[in-house]
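Trainee: Generate coordinates for the sequence data below:
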Amino acid sequence: MYISRLCLQNYRCYDNFEIDFNKELTVIVAENGKGKTAILDAVAVALGPYLACFDGVKANQISDTDVRQTKDTVGRTLEHVLRMKSQYPVVIGAEGVVDGEKITWKRELKAAGGRTTILNAKALSEYGRHMVKALREVNDSKIILPVMAYYGTSRMWKDNKLFELRKDISLERGSGYVDCMEPSSSYNTFGQWFKYAAMSAMEFDRYLAESGKKDEKNPYTEVLKAVRQAIITCIGSMGWTDIDYSFAFQNLIIMHETMGVLPLEALSDGTRSVISMAADLAYRMVRLNPDLGAMAALETPGIVLIDEVDMHLHPSWQQAVVYDVRKAFPNVQFIVTTHSPQVLSTVPAEAIRILRWDNNLINIDKPAFSLGAESFQLLKDIQNVDTRPQALPIVKDLYRYLMLVSEDKWDTDEARELRKRLDEWSKGCEPALVRADTEIRMKSFRRKKK
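Mentor: Now for the predicted structure:
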């Protein structure tokens, strides 16, 4: 299952807007406040008709705060009163592929205070009802439920993910969708969950031994295998080798190839954020498809949204995070946003969507090249950001000096004064000045020959 296109009308900043998604990965790039998160939120709403088919699962809706606002200026004799006017209907349309078949659907909010419609989402709702019916009547373990999850920028600060692991771990498969589109997760809840799972695994092993069922699989062990494998795949590139619960220290511990054993609380926000996200996603996969056991993370398909995938991560990790997450969950379609040129350098150009606004009109650009490119080049070409901070006076001095050199004015009083300041600033470490010196020598040689 994957989503191939999203169409928005009067949704937040979008008047009429369409964006296509790659089957495996789409990376959305834009300035702050230019609609990246709105796209993820809209996808979460679009998937609602499927999720609502499962007991205890709440589907995201279009709210009144999602309605696009336009200026409505009313003229008066001495003043203009600025008002905002809500634009209806709000429409979220989507195209996707389910069980190999292409389907289209849409949801609408037609008026203030109304409810988000699902009448035009029949194809997706029917798929959800079919899956629920099959689970209840046939209970066929071969039925694979797609995972769906949304990880927003608040994923470190709320405690409403990783719900308790219960002893009926192989039952109630649809519970893997509970709160899945709430864009937050919790490192604290994960620690409590992992402790419970580890203790349950020990107790179940004891039960199997005492009842003579040693050949029977321990479902808790299978869950832990899937979660542990997913976590280490996501953080292993940074030197982390394993994660476990220490009954001796009554704490969750993580092992590093050079730093040794550390409690999870000692880790950075970035590391804990990746661990929490990987654990939550792997756990949901095991809940949805328990018969896959330790292979759940590797074999479960689905759609996962991640806002600012580079959040809290060092640039070296930003260069690995997308690759690692896709390796841990290879059958998932990821739709992510980023501000990081390091992330962009690790994904193919056809996966990138650049949102560019011009006079309230939006265009979606796709770069010609990105995978393996130098980060500074992508900063300029894709994000339209100069590689130097343009507001600094010393940078302006540098550009002025380089211009004088190019105009054969390197020996003027202005150029000499600029060079003195630039040498004090750079301490001989600025490559642009080294190149300028080479250019000056060549120009001096040509000048003498005239």
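
Trainee: Could you use CA atoms for every contact and neighbour count after this?
Mentor: OK.

Trainee: packing partners for the helix or strand hosting residue 253?
Mentor: Taking DSSP states H and E as the criterion, residue 253 maps to strand 251-256. For strand 251-256, the helices and strands in contact under the criterion 3 or more Cα pairs under 8 Å, 6 or more residues apart in numbering; DSSP states H and E are helix 187-210, strand 240-246, strand 260-263.

Trainee: Can you name the next helix or strand after the first one?
Mentor: Beyond helix 187-210 on the C-terminal side, the first helix or strand identified by DSSP H and E is helix 219-235.

Trainee: And this one, please, so the two structures can be compared:
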Amino acid sequence: MEVKQLTLHNIGRFDKLEIQLAPLDTIDSNVTVFVGNNGSGKTSILKSLATSLSWLVARIQSESGNGSQIPELVIKNGKNAAAIDLDVHDFKSHKGDEKGNSNDSSYFPWRVAKPRKGRKGEFKSDYLGVTKLADHYRTLLSSDEKTSLPLMAFYSVERVVIDIPLKIKDKHTFLQLDGYDKSLSQGVDFRRFFEWFREREDTENELSLPDEALEQLRLVFGDDQETWSKLAAYRASTKDRQLTAVRSAIYNFMPELSNLRVRRKPRLHMSVDKNKETLDVAQLSQGEKSLMALIGDIARRLAVMNPSLENPLLGDGIVLIDEVDMHLHPKWQRTLIDQLTKTFPNCQFVLTTHSPLVISDSKNVLTYLISEADVTRLPPLYGEDANSILLGVMDTDIRNAKVHSRLNDLLDAIQEINNDDSLFKAKQLLTTLEEDLPTQNIEIAKAKILLRKKELRLEKNS
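Mentor: Sure, this is the predicted structure:
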């Protein structure tokens, strides 16, 4: 399943906005990124997608299910109504007759509309497309309870994991449709992730051979290679497929981590090995906890919703992540899109970011700049340095604006040196800057070289 186009009518600051999402004919990537200043409308786009997709989630779960409505506060000031149009392409629904002729469109458009209270709106909701697509998935589920379902998830800026709540207040089920539970409203839920992980691990442990039993067998069989090969194969076969997928996803993003597991002594907690040291997950940094929770949640939902896949991470769907760079080290920001697409290759991603590193280190990404005037599709930014993107795309100085202005004044003063007075003026500017900036500042070093050349030239002319 892919979202091909989103159209907003009177949403937020937009009168009408048509956005095509990757992949396109000219871009085979499955990643769309929006950049822009705070308040430009990036989050409004993601929330509108989540609102529209909530109708598909609701109608897959129930034939008469209702998704979220457009909040009245989202309707543009001065307008009576708003609407969100979504055009979805689903390959699995595209069928043909015996001669190979298509008898069913694979495109499913629908509209969610909302008038203000007491107003007549010019838009009418149309749920025919979403009803047909949801009916298609319910038909598949009716004939095969292990059929794959598309993931739809929205991770807002409120996804930050500050603590690790492991006390289970309510018992939850983890059936296939539970993969949609709060997927478009709550985002990361580490408590639910832990509860699911513990349940799957308990089942896995019941089927596998414990380390103590292996030690006893080693005393009996010694180092007989044939016996140990068979035991290794059996132990591998008892590994839970869903847990294996989740562990693999987390380790792909954070290769320094390994052996994620639930520990019950001295108290119930989740532990992980980091660089050969065993840590409580709560001891990880804010960025590590947030990234683990995000990737773990995506992988968990894919695992639950694709029970028949040998590798559940190959399931498809659409994932929306607001401020994807939040709390991430620059090194992780650089590799984030590549890691997302390699780990979840069949998912469509729609991201927002403030980081030039996110959009400059991945090839073939569809990038939009949201400015006050309009929304512009940017040319490929792969390989651009971060400073160029800050200046040319994000309209932001590459350094402190006051320092930048003072450096320019210094360079201008150096260029204008033609006598002792102008030389003295330039040296004064340099001295005051040296008092405020670190001694290893590269711009200061360059200015010193230019100043010395001008000084020597002035002496020679004298």
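
Trainee: Where does the strand holding residue 253 of the first structure end up in the second structure?
Mentor: Counting by TM-score structural alignment, strand 251-256 of the first structure lines up with residues 269-274 of the second structure.

Trainee: Give me the mean distance between the matching stretch and the first structure.
Mentor: Here the mean offset of stretch 269-274 of the second structure against the first structure after fitting is 1.3 Å, by mean Cα distance after the TM-score superposition for the first structure.

Trainee: Can you point out the buried residues in the helix or strand where residue 142 of the second structure lies?
Mentor: Here residue 142 of the second structure sits within helix 128-143, counting by DSSP H and E. Buried positions in helix 128-143 of the second structure, judged by neighbour count with 16 or more other Cα atoms under 10 Å: 129-135, 137-138, 140.

Trainee: Excluding its own residues, what touches that helix? List them.
Mentor: With Cα atoms under 8 Å, 6 or more residues apart in numbering as the test, helix 128-143 of the second structure has contacts from 55-57, 59-61, 63, 93, 108-110, 147, 149.

Trainee: Turn the buried residues of helix 128-143 of the second structure into TSV, including distance to residue 331 of the second structure.
Mentor: Formatted as TSV, the buried residues of helix 128-143 of the second structure follow (distance: Cα to Cα, whole Å):
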residue	distance to residue 331 of the second structure
129	42
130	40
131	43
132	44
133	40
134	40
135	44
137	40
138	43
140	42
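
Trainee: what's the closest of the residues you listed to residue 205 of the second structure?
Mentor: Using Cα to Cα, residue 140 is the member of those that sits closest to residue 205 of the second structure, with 32.6 Å.

Trainee: can you give me the strands for the second structure?
Mentor: Along the second structure, counting by DSSP state E, strands occupy 2-11, 14-20, 31-36, 81-89, 107-115, 151-155, 257-263, 269-274, 277-280, 317-321, 347-353, 366-370, 375-377.

Trainee: The ones you listed into CSV, with extra columns for mean neighbour count and distance to residue 231 of the second structure?
Mentor: Shown next, in CSV, are the strands of the second structure (neighbours: other Cα atoms under 10 Å; distance: least, Cα to Cα, whole Å):
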stretch, mean neighbour count, distance to residue 231 of the second structure
strand 2-11, 21, 43
strand 14-20, 15, 52
strand 31-36, 23, 43
strand 81-89, 23, 46
strand 107-115, 21, 50
strand 151-155, 26, 36
strand 257-263, 17, 20
strand 269-274, 18, 25
strand 277-280, 14, 27
strand 317-321, 22, 37
strand 347-353, 24, 36
strand 366-370, 22, 48
strand 375-377, 15, 56
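
Trainee: so which of those strands comes closest to residue 300 of the second structure?
Mentor: strand 151-155 (10.5 Å).

Trainee: matching residues in the first structure for the closest one?
Mentor: Taking TM-score structural alignment, strand 151-155 of the second structure hits residues 147-151 over in the first structure.

Trainee: quick one on the thing from earlier: are any of the contacts of helix 128-143 of the second structure buried, and which?
Mentor: Buried among the contacts of helix 128-143 of the second structure by 16+ other Cα under 10 Å: 55-57, 59-61, 93, 108-110, 147, 149.

Trainee: how about those residues, which pair is most distant?
Mentor: Across those, the longest distance by Cα to Cα is 24.3 Å; it joins 110 and 147.

Trainee: thinking again about what came up before, mean deviation of the match of strand 151-155 of the second structure from the second structure?
Mentor: Mean deviation for stretch 147-151 of the first structure: 0.7 Å (mean Cα distance after the TM-score superposition for the first structure).

Trainee: quick one: contacts of that stretch?
Mentor: Contacts to stretch 147-151 of the first structure, defined as Cα under 8 Å, 6+ apart, come from residues 44, 176-177, 180-185, 277, 281, 284-285, 288, 300-307.

Trainee: can you check stretch 417-425 of the second structure too?
Mentor: Contacts of stretch 417-425 of the second structure (Cα under 8 Å, 6+ apart): 413-414, 416, 426, 454-455, 458.

Trainee: From the chain's centroid, how far away is it?
Mentor: 55 Å (Cα atoms, centre = their mean, to the nearest Å).

Trainee: Kindly report the same for stretch 360-374 of the second structure.
Mentor: Using Cα atoms, centre = their mean, the offset of stretch 360-374 of the second structure from its chain centre is 15 Å.

Trainee: With stretch 245-256 of the first structure instead?
Mentor: With Cα atoms, centre = their mean, you get 29 Å for stretch 245-256 of the first structure.

Trainee: Straight-line length of that stretch, end to end?
Mentor: 15 Å (Cα to Cα, to the nearest Å).

Trainee: And the most centrally placed residue in the first structure, how close does it get to residue 90 of the first structure?
Mentor: Residue closest to the average C-alpha location in the first structure (Cα atoms, centre = their mean): residue 306, at 2.2 Å. According to Cα to Cα, residue 306 of the first structure stands 24 Å off from residue 90 of the first structure.

Trainee: about what we covered before: just send the helices and strands packed on strand 251-256 of the first structure back as a markdown table, with distance to residue 225 of the first structure too.
Mentor: Shown next, in a markdown table, are those (distance: least, Cα to Cα, whole Å):
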| stretch | distance to residue 225 of the first structure |
| --- | --- |
| helix 187-210 | 11 |
| strand 240-246 | 10 |
| strand 260-263 | 19 |
